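Q: Have a look at this prediction, sequence included:
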Amino acid sequence: MKLSAETLADLHPEISRPAYDRSKVTAGILHVGLGNFHRAHQAIYIDDLLARGGSEEWGILGAGVMPADAQMRDGLKAQDCLYTVLEQDASGDKGRVIGSMTDFAPVSPNHEGILRAMASPSIRIVSLTVTEGGYFVSAETGGFNPDHPAIQADIANPGKPGTIFGAIVEGLRARREAGMVPFTVMSCDNVPHNGEVTRAAVLGIARGQDASLADWIDDKVAFPNGMVDRITPATTEARINHLREAFGLEDARPVFCEPFRQWVLEDKFTDGRPALEEVGVQFVPDVTPYEHMKIRILNGGHAMIAYPGALLGLTYAHDAMAHPLVRGFLEKVETTEVIPIVPPVPDTSLTAYFELIEERFANPRVEDTLSRLCLDGSNRQPKFIVPSAADCLKAGRSIDGLALASALWCRYCFGEGEHHEEIPPNDPSWDRLKEASRVARDNPAAWLQMSDIYGDVGQSPLFREGFTKALNALWENGTEATLQAYLND
């Protein structure tokens, strides 16, 4: 049975359906980036809220900026913007159809559909999931990079934006000229201080075009910081077949995820917000402690199991967690180097949080591939691993484990495993990383010269020494022996 509004009544009894009248829902949120994470996270919170009644003005209008988003749009619109989410763990599957998306704006290079939506007074929030590397942040400076060619192109061509941030500037310009209240800009990406990072990108373009517009945005527009969390692996053909065979449902865009989800958000909005506290969102005055906890312990932890696991020929996160050396490496680095430099989090035990992370990583039903966790290290390492190393260096603490984690990434980027098997390209900067890794085989310090990734950490004699020792050991003794030596030390 193909999923659609007409077939909702005939769903398998174990698949729940929207508990509200979708015809009464209007879009108050324009969301850019309809990937699996958004549809397993923000869209579900809105779906939960709509089911409570009284919030029909907070539906989601989907939007995309990449060519592949046009295919996403076609698939979702063919099933009335409905899709299935299957939460999976050892106890089984829990399925539901999500109906919080009202429509999907047309996808075009200059974002005409997005700009039309931004001009509507009903849109009061523009939210984003455009990946960690999509914010034009320089790891070398830690701030917005106004010299990026895409940003310079947007600055030079007001009215014809190429980036989503250029489109936001154009949308806010139109609302200002029309005398309308501006919308809130809310990042839902896994980026430290994501609201401030988004604000910097928007203001950077606006200031390059029109100083008075930038001042107006700076004064009038809210950019709340938020921490988001849910492990949401890629949707594979095998997963789609499982949905079809187990539940008799044909869905072009299903999502599979773990049961756990969390959203911590600052209560800073320009023109009202949905009552998300009613469905489990934590509103706090400062998200920073929660960000530190999640990004350093969970996202950093993913890197700690992904690269050694991949080099050992493992496939899934739960495989890595079942390997005593990989799990031991994760536990030692987290408990001796990462958790001690994570600031306290209100009403939270960091030890209990890490234990929950271990349990989530080991969930065999999620089947989160190590290749997905290894993806885009050039954008993830500067956010998830390098800052922990920087804090340890400042505090005079050991960085041996974090240096080994970085060396494992370098060894992975060589593009060839320990048994000469090919490691396929897995980063937007793969050619650069592969070349740097090959140079680093004989000169490990060359890897740390990528200042846009390592910044000051790459210049630290202590980190250079730890990294050099770790990378040499990986080449001389192999991954397994190197991990064992670290655990024995």
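A: Ah, there it is.

Q: alpha carbons only for contacts and neighbour counts from here, please
A: Fine.

Q: what about the nearest residue to Pro364 once chain neighbours are set aside, distance to Leu86?
A: Residue nearest to Pro364 in three dimensions, not counting chain neighbours: His318, with 5.5 Å by CA to CA, 6 or more residues apart in numbering. Going from His318 to Leu86 by CA to CA, to the nearest Å gives 18 Å.

Q: adding another structure so you can compare the two:
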Amino acid sequence: MPANRLMLPRTSRPATGIVHLGLGAFFRAFGCVYVADAMQAAGGDWGIVGVSLRSPDTRDALKPQDWAYTSVTLTPDGPQTRVIDVLNDVLVAPEDPQAVLDAMCDPGVRIVSLTVTEKGYCHNPATGALNMGHPDILYDLTHNLPRSAPGYLVRALQQRHAAGIAPFTVLTCDNLPHNGALVRGVVLDMARRIDPALADWIAENGRFPATMVDRITPATTDEDIKTVETLTGLHDAAPVMHEPFRQWAVQDDFVNGDRPDLAAAGAQLVDDVAAFEDMKLRMLNGTHSALAYLGYLAGHETISDTVADPAFAAYVRHCWEEIMPAVAAPPGVDLTDYADALFDRYANPAIRHRTWQIAMDGSQKLPQRLLGTLRANLDAGRDSPALCLAVAGWMRYVAGKDEAGQPIDVRDPLADLMRDTATDSATGTVAALLSLDQIFPADLAAQLAAPVSLAAATLWAKGASSAVQEVTQ
């Protein structure tokens, strides 16, 4: 172990007020920073216990550092570092699920937050309903020690109810439309199947505020760890790298109004997050996915590499022209200015956000990032050739071979099904993948068949670079 490992001598620390499920790089670069700023500005006991739902890697990296780590802001003028020390512990759920439930049932814990990605909610992306065929859900319905994020929420709330402890606020921080309502629905559905009285108690007393979160956070690499050691003179095994921009819009609806002073940290506390959420999901996440699939197929490693290509720079702006008529701007926001700011963020050469990373779990992301906009445009009689090309790009990507015939490492819960469903032809692949009702509602699939087939024919015949040029002419 390096002698100069990052370590903060802490004689005291805030009591734990938050348990966070899914402690990955994003929440450490985003939520932990906001909470640190909120406590610095307004005090309060809002220390965080993180929970890794799968791997011990984050716990093992942070424990020798007493849970502190370096937050690195990647600006075009150079990196800026800051040590974040709001974590009190990191638990690994598969090793000791009871310890996780015990932490969630501590009366001092008033918030359980989540960044478990779209697939972590074990729902059907096309409908938002709890996926009753999911093996973890089937397990959690009959076992007190759960495996899934919804299972942990329900079983912890069940124990709090039995002990006469108020419920915690469930604060989802994942990119899902109406994310608060979605996780509430999933939790109530599972709770009702376990104990209808429990579901009634949660429905009456629980709170599930909606949120919109935004900060581009690439996966940390070994090279990043070396860079941080050079910058600080200390070895940090788990730094987080992120862009300067951050935005957190939060519906101000917490159990007993109990929360950190997030507004003091720069968050927007609002009555309705929907407009912020819709704008971000469609304009940022939608174009991020479009650039990821088509950029990857064109041989671009990162988003900044992709938009440095003039053809893709024109393409993403054309996507925004198709998206903006389907977006109601939040108060005080000009969508054209928002798109310009997004482009500048994408083009930041210091952010090495890999197209392959963004392309993960597309079957879970497509409905909210692209399909909602496509449906709105179809309903309004507007054509969407650039967005249809993005869907075709996703189809070519998940079919599992790139334009040179080399295999693609597709990371997706439906990867095997999609690869086996795809055919060797553009037309056959479009028809086959549109038939997957886990992703495409039947009525929308029928409307998309012709325009996506047209885009796919160009993509398969001419490749991604030529296809994006044609769609912008």
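A: Arrived safely. No experiment lies behind these values; they were computed from the predicted model shown.

Q: Now do the same for Arg352 of the second structure: its match in the first structure.
A: In the first structure, the residue matched to Arg352 of the second structure (TM-score structural alignment) is Glu367.

Q: and that match, how many neighbours does it have?
A: Burial of Glu367 of the first structure is recorded as 23 neighbouring residues (other CA atoms under 10 Å).

Q: Which residue is the nearest non-sequential neighbour of it?
A: Closest residue in space to Glu367 of the first structure, ignoring its immediate chain neighbours: Tyr316 at 5.8 Å, by CA to CA, 6+ apart.

Q: separation between the one you found and Ala90 of the first structure?
A: For Tyr316 of the first structure, the distance to Ala90 of the first structure equals 15 Å [CA to CA].

Q: so how far is Thr369 of the first structure from the nearest residue to Pro67 of the first structure once chain neighbours are set aside?
A: Distances taken as CA to CA, 6+ apart put Val107 closest to Pro67 of the first structure, at 7.5 Å, once the chain neighbours are dropped. Distance, Val107 of the first structure to Thr369 of the first structure, using CA to CA: 29 Å.

Q: same deal with Asn379 of the first structure?
A: Note on Asn379 of the first structure: its distance to Thr369 of the first structure, by CA to CA, is 18 Å.

Q: Check whether Pro97 of the second structure really touches Ser148, as I assumed.
A: No. Contact between Pro97 of the second structure and Ser148 fails when scored by CA atoms under 8 Å: they sit 10.5 Å apart.

Q: which one in the first structure is aligned with Val187 of the second structure?
A: Under TM-score structural alignment, Val187 of the second structure pairs with Val202 in the first structure.

Q: Return the distance of the helix or strand in which Lys469 of the first structure is found from the chain's centre.
A: Assigning secondary structure by DSSP states H and E places Lys469 of the first structure in helix 461-477. Centroid separation for helix 461-477 of the first structure versus its chain: 30 Å, with CA atoms, centre = their mean, to the nearest Å.

Q: Same question for stretch 443-457 of the second structure.
A: With CA atoms, centre = their mean, you get 27 Å for stretch 443-457 of the second structure.

Q: Which one of Pro97 and Ser148 of the second structure is surrounded by more residues?
A: Neighbour count, other CA under 10 Å: between Pro97 of the second structure and Ser148, Ser148 has more, with 23 against 18.

Q: Tell me the residue in the first structure aligned with the more buried one.
A: In the first structure, the residue matched to Ser148 of the second structure (TM-score structural alignment) is Thr163.

Q: Phe208 of the second structure maps to what in the first structure?
A: Using TM-score structural alignment, the partner of Phe208 of the second structure in the first structure is Phe223.

Q: Relative to Val197 of the first structure, how far out is its match?
A: Plainly put, Phe223 of the first structure is 9 Å away from Val197 of the first structure if you go by CA to CA.
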